[in-house]
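Colleague: give the three-dimensional model of this entry:
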Amino acid sequence: MLRIVLALCLSIITTTARAEIDIIEVTSPGGINAWVVEEPSIPFVALEIRFIGGASLDRPGKRGAVNLMTGLIEEGSGDMAAQEFQTAREALAANFGFRASDDTLSISASFLTENQDQALALLRQALNAPTFDQDALDRVRAQVLSGIASDAKDPDSIASAAFNAAAFGDHPYGSPIDGTIESVTALTRDDMFQAYRDTITRDQLYVAVVGDITADTVGPMLDDLLGDLPATGASQPADVAFGLEGGITVIDYDTPQSVALFGHAGMKRDDPDFFAAYIMNQVLGAGGFESRLMTEVREKRGLTYGISTFLVPKFHAEMMLGSVASSNATIAEAIAVTQAEWARMANEGVTPEELASAKTYLTGEYPLRFDGNSAIANIMVGMQTIGLPPEYVVNRNDYIAAVTLDDVNRVAAELLQPDALHFVVVGKPEGLESTQ
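Modeller: Model (predicted):
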C-alpha cells in the first residue's frame, strides 16, 4: 500500500483554508488496483469504477450496442426483474449510475456505511449477472430510439454528427454512441451479452473509493465486487487522424437561428505543452465573459448569447473545438469574427495581463472541484485513466504557474490553424455556402 498526502491550498477572499487529500494506492489480493481516500467524518462512501473502451468497442454493424447495454445493467440481474432491483436499491438509499462515452464505461455508486455490504452485494449482482431480459431490452431500446429521433431534429446534434462523420469517417468517433434507428432496432439480447463481455473486464478497469472506509478493507471488497469479471475484453480501437480540412459545411434546416460547430486538430493530453495550450484556450474562448471570443462576438457586436472553445483530447484523437449560435442574418459575421480572432491569437499570442488573469482563475478554481466524496472519486479515477500520478493533485497548479508568456505564444502559433478551421453550420445562414 502506498500512501501519499496531498495538500491543496484554497484561497477564499482573504481567508486561506488548507485541505488535505490522503490518497492511498491499494492493490487487492486478486490484483485489482485502486486509489482510496479515507474520510470517516460522514458515514458515506463513493465508489467510481471506469472501464476503458466504452462505446468505441461497438462491433462492426452494432453501433449503439454498448450504450444500450449500459442502460440495461440495472434493469434486471440475477433472479431480480428491473422493478425488484430498483426497489431493493431504493430501500438501501443507494445510488448507482451507469453511463457510456466514446472512451469509457463508467459506474458510480454511493451508499451509507451502514448499508455498505447490502449495497455492494446488489451492485455485484448487477455487474456480474445482468440478464438483459427481452422486455427490459425492448423498453430501454424504445427510450434510446426516441432520443435518436429527437437528436435528428436538434440543430446542435445535427452539427455534431455531421462534424464527427466528416472528421473521423468509419472510426467509432465518426458516429454517435447511441447508434442509428436501423442499428439499434436490429440489436438482440445476444448483442447485449457480447457488448458486456467486450467492455466490462478487469484488464480495462480503474477504481477510486472515497469516504467512510479503510484502505485495508478496500482490497477484499473489490475482489468480491469485481474479481469474477472476465479477465480480458475487446481490443481497443486504433488511433485516428483528424480528417477534416478547413472550410464551411452548411446543412439546411428550417430554424431562425443557425448553430455552428467548428474546429481542427488538437493536442494530446500528455503533450509537454498541454498546460500552455490550456491557458491559451482559456484566454481565447474557454474563459466565459473574460475570453476574447466572447468579448468580440457578443459584447462588442451582439452577435450571440455565447461562444466557447474546448481542448478535446480523446484517447485516440485530439481536437480543438468551438461552438456558437447566431441568427441566420448574423451567423456569417460571427464566423468571420471568430476566424479573425483565431488568426490574431495565432499571430500575436496573449498579453501579460491575459496570462496573469488566466493563471489566477485556473489555479483558484481547481481546489473547488474537490467538493465531496463523489467529486473526489470521479477526479481520481479520471486521473488514473489518463496516466496521471497521485502527485498531480498537488502539483497541478505549479504546472500552471510555470508556464511562461513565451510558452503560451509559441504554442498558440503552433496549435491554432486559422486556415484549417472547419465550420459545420445548421440553419438557413445568409451569405454562407458550403465550400466542399
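
Colleague: going forward, measure contacts between C-alpha atoms and count neighbours the same way
Modeller: Fine.

Colleague: so where's the longest strand in this structure?
Modeller: The strand that spans the most residues within the chain, counting by DSSP state E, is strand 15-27.

Colleague: second input sequence below; structure requested for side-by-side comparison:
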Amino acid sequence: MYRYSFYILKKEQLKWKQKTIISPLTILSKFSTWTDIQLTPNQQTSLMELANKTPKEKCDNNKIALKITKIQNMSKQLKTAWEELDIYEQLLTENMELTLKKNEESKQINTINFNEYSEVKEINYNLENISDSIVKEMLDIYTNFVNLDHHLDSNEIRLEIVPGVGGQEAKMFSNELFSMYENFCKLKNYDCVIKNSKLNEEGKGISKNIIAHIKGEGVYVDFAQEIGIHRVQRIPINSKKMQTSTSVVLLFDEKQTKEKLEKKMKIPKNDFIIETKRSGGAGGQSVNKNETCVKITHKPTNIFVEVQKTSSQIQNKSIAMEMIKNKLYNFYYEQEKMNFLKDKKNQKQSGDRSEKIRTYNFSHNTVIDHVANVQYTGIDQFFKGTQLINLINKRKQLFYQNIIDDTLEYLFSYVC
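Modeller: So this is what the prediction gives:
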C-alpha cells in the first residue's frame, strides 16, 4: 500500500482561503528585533478583495493612493502564486493517482512530499517574499498614516507596577512581578534601572508603586504585551483560605516624552520679545544711565523674565535667555506630566479583578494568559523569564496582526 497521508495534509494547507502561508515570516524591521508575523486567512482574503477595488475620487492624498496601488499589485502577485500552487497540486494529484493504480499490486510503500519538488520550492519562496513585502508595507502605512503616535520604534520606557486589590498580598505580588521583569530584561539584554521601591517595616511587599526605566531595542513592543491587570490566586501564610489579589502594569514611552520636550524647546527667535530699559534701584555710576535691564517674553505662553543683575546689557540678556528657557522647559515638562497622569488613569482603568490579562494560580502552579489563551505549568520557572519570552512572542504575533487589521480597515476607507 501507499503512504500518502503526508501529501494529503500538505494539500489541505495549500488552499490560500483556508490556511496561512506555509512558512512563517520573520520580519527584522526597525520596529522590533523579533517579529514573527503571519497573514491570517481573513487578511489574505481581504487583500484579494482590496486588489479589485478602485481608489475613491475624493482620495486626494497622493501618497495613500500610491500605497494602495502598491499593496494591490503585491496582492495580485500573491494570488497568482497561490493559483500556480493549485495547478501543481492538481497535476501531482493526478500523477499520484496514476502511480497508485500502476503499482497497486506491488504493495510498494511510497511517501510523496509535495514541497520537495523544485517548482513548488520556487513558488513557496516567491510566496514568502511577496508576503514579506506586504507585511513591511503594512507596517510602514500604519506608522506613517494610521497611527502616528505608535511607539513601535521606542527603545526607552517607563514601567510602573501598581498594587491593586488585595492589600499586603497585592504589594508582595507587585514585587514578584518586578523580579520577573528584571529576569526578563537580563535575558533580553535590556538596561533596567529601578527609580523607586520601598519596603515596609517588616520588609514584606512594597509601600509604593514600583517605577523603572528600561532601555533596549524593541523594548516598548515587548512590554506593551504586559499592560493591564495581573491576578494572583494563592493561600497566604497565615490563612487557610484562597485569596485573590491584583497588580496593574502600566507603560509609558520615555523616549517620546524626551523628544517632545526637545522639539518644543526648539523655539524660533521671533517667538521672543526682547525689551531693554534702565535698571531700577541703587547702582553704580552708570547702571541707571544706560538701558542695561533686559526683559524677555515668550509670546505663545506669555512667560517672561526680567534681569538687571549686571551693568552689562549683553550679560543680562544672556542670563535672561537662559532663565526663560529653564522656565519654558519646566512649563512644557508639567504639560507632559499631566498627559502622563491622564494616560496612567486610562491604563489603570478600575483595577477590578474581572479586567485581567493573566492569572497566576499558586495552588495549581499554573500561569494562564487570557489574551493569547495559553497556559504554562510552573510559576517559579515562569518568573525566571524564559517562558515569559515565549509568551510575549505569542502575544506579539496577535499584536502585529491587529495592526495589519487596522491598516486594512484604513485602506478600505479609501477605495470603493
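
Colleague: any idea what the TM-score is?
Modeller: Once the chains are laid over each other, their TM-score by TM-score structural alignment, normalised by the length of structure 2 reads 0.23; 152 aligned residues with a CA RMSD of 6.9 Å.

Colleague: coming back round to it: can you list the buried residues in the longest strand of structure 1?
Modeller: Applying a neighbour-count criterion of 16 or more other CA atoms under 10 Å, one finds 21-27 buried in strand 15-27 of structure 1.

Colleague: helices or strands up against it?
Modeller: strand 2-12, strand 33-38, helix 215-226 (3 or more CA pairs under 8 Å, 6 or more residues apart in numbering; DSSP states H and E).

Colleague: using CSV, lay out the ones you listed together with distance to Leu321 of structure 1.
Modeller: Formatted as CSV, these follow (distance: least, CA to CA, whole Å):
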stretch, distance to Leu321 of structure 1
strand 2-12, 31
strand 33-38, 32
helix 215-226, 37
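
Colleague: out of the ones you listed, nearest to Ser357 of structure 1?
Modeller: Nearest to Ser357 of structure 1, of all those, is strand 2-12, at 15.5 Å by CA to CA.

Colleague: returning to that earlier point: nearest to Ala336 of structure 1, of the helices and strands packed on strand 15-27 of structure 1?
Modeller: Closest to Ala336 of structure 1 of these is strand 2-12 (CA to CA; 39.8 Å).

Colleague: tilt between that closest one and strand 15-27?
Modeller: Per axes from the mean of the first three to the mean of the last three CA atoms, to 10 degrees, the angle that strand 2-12 of structure 1 makes with strand 15-27 is 160 degrees.

Colleague: since we're on Arg158 of structure 2, how many residues are nearby?
Modeller: Counted with other CA atoms under 10 Å, the neighbours of Arg158 of structure 2 add up to 21.

Colleague: just checking, it is part of a helix?
Modeller: No - judged by DSSP: H, G, I helix; E, B strand; the rest coil, Arg158 of structure 2 forms no part of a helix; its state is strand.

Colleague: for it, give its distance to Ile210 of structure 2.
Modeller: Counting by CA to CA, to the nearest Å, the gap from Arg158 of structure 2 to Ile210 of structure 2 is 10 Å.

Colleague: do you know how far Thr199 of structure 1 is from Trp342 of structure 1?
Modeller: Plainly put, Thr199 of structure 1 is 39 Å away from Trp342 of structure 1 if you go by CA to CA.

Colleague: neighbour count: these two, which is higher?
Modeller: Neighbours of Thr199 of structure 1 and Trp342, each counted by other CA under 10 Å, are more numerous for Thr199; the result is 29 against 22.

Colleague: and the gap between the more buried one and Asp22 of structure 1?
Modeller: From Thr199 of structure 1 to Asp22 of structure 1 the distance is 31 Å (CA to CA).

Colleague: again with Val37 of structure 1
Modeller: Remark: distance between Val37 of structure 1 and Asp22 of structure 1 (CA to CA) = 6 Å.
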